[in-house]
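Trainee: sequence? don't have it. structure:
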């Protein structure tokens, strides 16, 4: 496998026509022509070969990058004992590279899932806090309105009644500010969840459930 040089293209391992020509003892121009013939003969082969370039002494020259299927299609016409040896080496190299890429994708998926779950938890917490503070604000508004009604009914106000109404007004004003801040925090949390969950429909659906009135609030 150490003899084989692979790279990645569109998330899959690919071999260069230049390296393939070198390993199988072919002229690169002949390998390029063979690839061109395959692509011309069958449109399905186009997705297996990607035009690219390489640099030599400051100049750029054309080459192809081919995936596993492209290599198999091309190498099918290579014969001889050495050809079989290199075919086996390339097959092993593709197998190892695909395993590595699969492991990397799995790790990346795990990190992405963790980030999304963290963002979801933040939205749930922000929604819960907003609901609690809104409920408290509603209660204080009700208390303020009762104090105001008493203030208007009683002509000769005692200092205690007036002080209670003033205190309720102060609490309502404070809680209105707190609720606005909590709403801004919830909006920010939703924005963050939208960013990290982009491309993950299941998580976006969960976000919609979180923000709906039917959500069961997290204990």
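Mentor: Good, I have the coordinates. Only a predicted model underlies this, so the values are computations on that prediction, with no experimental measurement involved. Residues are numbered from 1 along each chain as shown.
Trainee: For the rest of this, base every contact and every neighbour count on C-alpha atoms.
Mentor: Will do.
Trainee: How is residue 2 assigned, secondary-structure-wise?
Mentor: At residue 2 the chain is in coil, as set by DSSP: H, G, I helix; E, B strand; the rest coil.
Trainee: okay, now the one to match up with it:
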């Protein structure tokens, strides 16, 4: 299996026509000819996911030449016509190599999904935390505004206590302004948290449903901005 060189294309293992030609003792131009004959037989001539046309640079003259990459199905179609004892051995080695890489890619995909799941949950937690902080600050701002209006009425009515009432009202105004700034900052934090979640969860199978659900819940908070 260590003799086989595979790479990846579109998330699946692929073999190169150059490597296949080398392993099976064939001329590369003949292998390309065979591949192109196969492609001609497919629907939509030349358009198939089994083979991917590319090129390579020759190490000696540094010129570019055509080459094909093929997935497991493409290799199977091509190698079907290869005969001989050594051909059978190389077919088995390629099958083993494809199996091993597919298993490796599947594990990498599971690992990536686990990391993504953790990142998404952390991003959701940040959104929830930002929403709670916004709600708490908004509620306190409402209380401050209510106190300011009550003390404003006292200030306007109590002429004899004008100095004290004015000082209290002035302090309330300062508190309200500070809390309005705090609420705007909390709203910005919430917006950034939602944006981060959007980036992290992009491509997740339930991405659309997840974002719709969260945004529906966050809508009332956003309206207070």
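Mentor: The structure has been received and is ready for your questions. Treat the numbers as computed from the prediction; the structure is a model and nothing was measured.
Trainee: The helix ranked longest in the second structure vs the first structure - mean distance after superposition?
Mentor: For the second structure, the longest helix by residue count, based on DSSP state H, is helix 85-157. Superposed on the first structure, helix 85-157 of the second structure shows a mean distance to its aligned partners of 0.9 Å (mean Cα distance after the TM-score superposition for the first structure).
Trainee: List the buried residues for the next helix or strand after that helix?
Mentor: Per DSSP states H and E, the first helix or strand lying C-terminal to helix 85-157 of the second structure is helix 162-201. By 16 or more other Cα atoms under 10 Å, the buried positions in helix 162-201 of the second structure come out as 165-166, 168-170, 172-173, 175-176, 179-180, 182-184, 186-191, 193-194, 196-198, 200-201.
Trainee: Could you do stretch 139-146 of the second structure as well?
Mentor: In stretch 139-146 of the second structure, counting by 16+ other Cα under 10 Å, buried: 140-141, 144-145.
Trainee: against the first structure, where does it fall?
Mentor: Stretch 139-146 of the second structure corresponds to residues 135-142 of the first structure when matched by TM-score structural alignment.
Trainee: contacts for that stretch?
Mentor: 168-169, 171-172, 175-176, 179 (Cα atoms under 8 Å, 6 or more residues apart in numbering).
Trainee: So which of these is the closest to residue 93 of the first structure?
Mentor: The closest of the contacts of stretch 135-142 of the first structure to residue 93 of the first structure turns out to be residue 179 (Cα to Cα; 59.2 Å).
Trainee: Residue in the second structure paired with the closest one?
Mentor: Match for residue 179 of the first structure (TM-score structural alignment): residue 183.
Trainee: can you check residue 152 of the first structure too?
Mentor: Residue 152 of the first structure maps onto residue 156 in the second structure, by TM-score structural alignment.
Trainee: same deal with residue 114 of the first structure?
Mentor: Per TM-score structural alignment, residue 114 of the first structure is aligned with residue 118.
Trainee: what about that match, how many residues close to it?
Mentor: 12 (other Cα atoms under 10 Å).
Trainee: separation between it and residue 107 of the second structure?
Mentor: 17 Å (Cα to Cα, to the nearest Å).
Trainee: same check, this time on residue 120 of the second structure
Mentor: Residue 120 of the second structure is 20 Å from residue 107 of the second structure, by Cα to Cα.
Trainee: between the two, which one's more packed in?
Mentor: Between residue 120 of the second structure and residue 107, counting by other Cα under 10 Å, residue 120 is the more crowded of the two (21 against 12).
Trainee: ok, so what distance separates the more buried one from residue 130 of the second structure?
Mentor: For residue 120 of the second structure, the distance to residue 130 of the second structure - Cα to Cα - is 15 Å.
Trainee: Check residue 163 of the second structure too.
Mentor: For residue 163 of the second structure relative to residue 130 of the second structure (Cα to Cα), the value is 40 Å.
Trainee: Likewise for residue 99 of the second structure?
Mentor: 46 Å.
Trainee: Repeat that for residue 51 of the second structure.
Mentor: 49 Å.
Trainee: who's more crowded, those two?
Mentor: residue 51 (24 against 21).
Trainee: Let me see the contact set for whatever residue of the first structure lines up with that one.
Mentor: With TM-score structural alignment as the criterion, residue 51 of the second structure lines up with residue 49 in the first structure. Counting by Cα under 8 Å, 6+ apart, residue 49 of the first structure makes contact with 35, 39, 64-67, 70.
Trainee: again, but for residue 116 of the first structure
Mentor: Contacts of residue 116 of the first structure by Cα under 8 Å, 6+ apart are 193, 196-197, 203.
Trainee: let's go with 7 Å and repeat that
Mentor: 193, 196-197 (Cα atoms under 7 Å, 6 or more residues apart in numbering).
Trainee: mapped onto the second structure, which of those residues are still contacts?
Mentor: Retained in the second structure by both residues aligned by TM-score structural alignment, their matches' Cα atoms under 7 Å are the following of the contacts of residue 116 of the first structure: 193, 196-197.
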